[in-house]
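Chemist: Test case, fold it:
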Amino acid sequence: VFSDETGGVKTVSVIKGNPVFLITSVTEIQKGDLIEWLFGPQNITIAKTDGKNNSIHNENDVRFKNRLNLDNQTGDLIIKNSNIEHSGHYQLKIINNNTYTIQKSFSVTVHPGLSPAVPDPGQSSGAVAGIVVAVLLVFAAVGGLIYHKSSKPKRSREENGQNHTSNKDEETELTKPVET
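Modeler: Modelled structure (predicted):
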């Protein structure tokens, strides 16, 4: 499910068969509120609730038959098992005691399958390849640095004529007891 809001119209994209969630952003319907959902350019009422009574309209319309769920606490509308014919313009009206009306618009697109119109939530393959190359370069640099640091003392000893044998004077000086 992809959702975006552009110019006051919330865009919702889903794949066929998935539910469409049209959210009112109401936490609880207040006494005297009426929530009404309209569909299409003709603004056909498809669902209403006052918080107590839900009514689903157009049940005879095969597009919505047995597919609409209306939350009587929030007024959210869920279209189950979406189909391409559920694509279109949805209008939400929240009327409070006949004193004011809040309207929200939703543009729903139901895709038949994976579509370029539905953004991929992951990284593109080019971005993933770039990240992998960068990580490998970092590991190579760290490995080279470790190799360089570990081979430097060995080269220094060989250049000074010292091998793995220890200097006897240094050993005896370190093991002498300290006089006080």
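Chemist: When you work out contacts or count neighbours from here on, use the C-alpha atoms and nothing else.
Modeler: OK.
Chemist: Mind checking what helix or strand follows the helix or strand hosting residue 148 in sequence?
Modeler: If you go by DSSP states H and E, residue 148 is part of helix 125-159. Following helix 125-159 in sequence order, the next helix or strand is helix 168-175 (DSSP H and E).
Chemist: Regarding the chain, what is its longest strand?
Modeler: For the chain, the strand with the greatest residue count under DSSP state E is strand 100-111.
Chemist: Mind giving me the packing neighbours of it?
Modeler: strand 9-15, strand 88-96 (3 or more Cα pairs under 8 Å, 6 or more residues apart in numbering; DSSP states H and E).
Chemist: got CSV for the ones you listed, with mean neighbour count and distance to residue 40 too?
Modeler: Output for the helices and strands packed on strand 100-111, formatted as CSV (neighbours: other Cα atoms under 10 Å; distance: least, Cα to Cα, whole Å):
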stretch, mean neighbour count, distance to residue 40
strand 9-15, 19, 14
strand 88-96, 20, 5
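Chemist: Make CSV out of the ones you listed and add distance to residue 172.
Modeler: Putting those into CSV (distance: least, Cα to Cα, whole Å) gives the following:
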stretch, distance to residue 172
strand 9-15, 81
strand 88-96, 92
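Chemist: Now the second one, please; I'll put the structures next to each other:
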Amino acid sequence: MPMWTVFLFFICVHDAQTDEMISVSVMEGDSITLNSGVTEILRYDRILWFFGPSETRIADINDQVITRYDQSARFKDKLQLDSQTGSLTIKNITTTNSGLYKLTVLSQRGVSHKTFTVTVSAPVSTPVLQTIPQVSHYPASLPIPVITSDSSQCSLSSSVSRCSLVCSVLNVSDVTLSWYKGISLLSSISVSDLSISLSLPLEVEYQDNNTYSCVINNPIRNQTTHLDNISQLCHTCEGKVWFTRQDN
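Modeler: Below is the predicted model of the structure:
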């Protein structure tokens, strides 16, 4: 071997560049290119690609001749080397191709190394929305509230006739019974897990023109009875109050 050749190789080895670590993430089925950073491969340059912690050689360029060692199932027909730059392309990549890739470049300019950490992720499946039937312990329907008048509770105070109304429901549980004046809540009563009958009284003026309603509800259903004309229910009170005035 000529003396100048040995001397040149000695200089190249001691002019080696520090390793460069690069992380790359890719989805399964895609292709990636690991860039060598070389702009042009000269005739006597050598490009070496290794895979894994054991640094198994998978491809190289020597004297401008490309060789691929891709007959294993892991890399079969997947590797491609750029003849101008030495960059490595992995086609149709899979999760088995995840790992460390090491590049060594030997040239008259020196020796350089690059290490690529390649992470291949499997595609995320499309979420499937499903409706889970909700089992409810509440009854399928609620009874309609019944509004009646209690003539025994009719009263006359300061010449104002008053009538007592009663809203009732039978055999209910886990409900609330309420009186409303328009949209304003006047009173309410609740029952939990017992099956009972509920009654809720309300005293109104006989000449009252407001709209009243009685509502029974649980967290998922409700039933409403409206009272638009108080005189329809309070006419018995009117007669009782008239006779009371006559007696006085």
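Chemist: returning to what we had before: closest to residue 126 of the first structure out of the helices and strands packed on strand 100-111 of the first structure?
Modeler: Closest approach to residue 126 of the first structure among these (Cα to Cα): strand 9-15, 25.0 Å.
Chemist: against the second structure, where does that closest one fall?
Modeler: Mapped onto the second structure using TM-score structural alignment, strand 9-15 of the first structure spans residues 21-27.
Chemist: Give me the contacts around stretch 37-49 of the first structure.
Modeler: Contact with stretch 37-49 of the first structure is made by 34-36, 54-58, 70, 72, 75, 77, 88-93, as judged by Cα atoms under 8 Å, 6 or more residues apart in numbering.
Chemist: With residue 155 of the first structure as the reference, measure out to residue 63 of the first structure.
Modeler: 81 Å (Cα to Cα, to the nearest Å).
Chemist: What sits closest to residue 201 of the second structure if chain neighbours are left out?
Modeler: Spatial nearest neighbour of residue 201 of the second structure, chain neighbours left out: residue 166 (4.3 Å); criterion: Cα to Cα, 6 or more residues apart in numbering.
Chemist: name the element the one you found belongs to?
Modeler: Using DSSP H and E, the element containing residue 166 of the second structure is strand 160-172.
Chemist: Kindly name the residues of the first structure that line up with the helix or strand just after that strand.
Modeler: Sequence order places strand 175-181 as the next helix or strand after strand 160-172 of the second structure, per DSSP H and E. The counterpart of strand 175-181 of the second structure in the first structure, using TM-score structural alignment, is absent.
Chemist: between whatever helix or strand comes next after strand 175-181 of the second structure and strand 160-172, how big is the angle?
Modeler: Moving toward the C-terminus from strand 175-181 of the second structure, the next helix or strand (DSSP H and E) is strand 184-191. Computed with axes from the mean of the first three to the mean of the last three Cα atoms, to 10 degrees, the direction of strand 184-191 of the second structure lies at 40 degrees from that of strand 160-172.
Chemist: Which elements pack onto strand 184-191 of the second structure?
Modeler: Using 3+ Cα pairs under 8 Å, 6+ apart: strand 184-191 of the second structure touches strand 175-181.
Chemist: Can you give me the buried ones in the strand it packs on?
Modeler: For strand 175-181 of the second structure, the neighbour count (16 or more other Cα atoms under 10 Å) marks 175-180 as buried.
Chemist: Ok, stretch 27-36 of the first structure next?
Modeler: For stretch 27-36 of the first structure, a neighbour-count test (16+ other Cα under 10 Å) marks 29, 33-36 as buried.
Chemist: in the second structure, what residues pair with it?
Modeler: Aligning stretch 27-36 of the first structure against the second structure (TM-score structural alignment) gives residues 39-48.
Chemist: Quick one: end-to-end length of that stretch, please.
Modeler: Distance between the two ends of stretch 39-48 of the second structure: 16 Å, counting by Cα to Cα.
Chemist: Report the two of the buried residues of stretch 27-36 of the first structure separated the most.
Modeler: Spatially, the most separated pair among those is 29 and 36, at 12.0 Å (Cα to Cα).
Chemist: residues near residue 86 of the second structure, how many?
Modeler: For residue 86 of the second structure, the neighbour count with other Cα atoms under 10 Å is 28.
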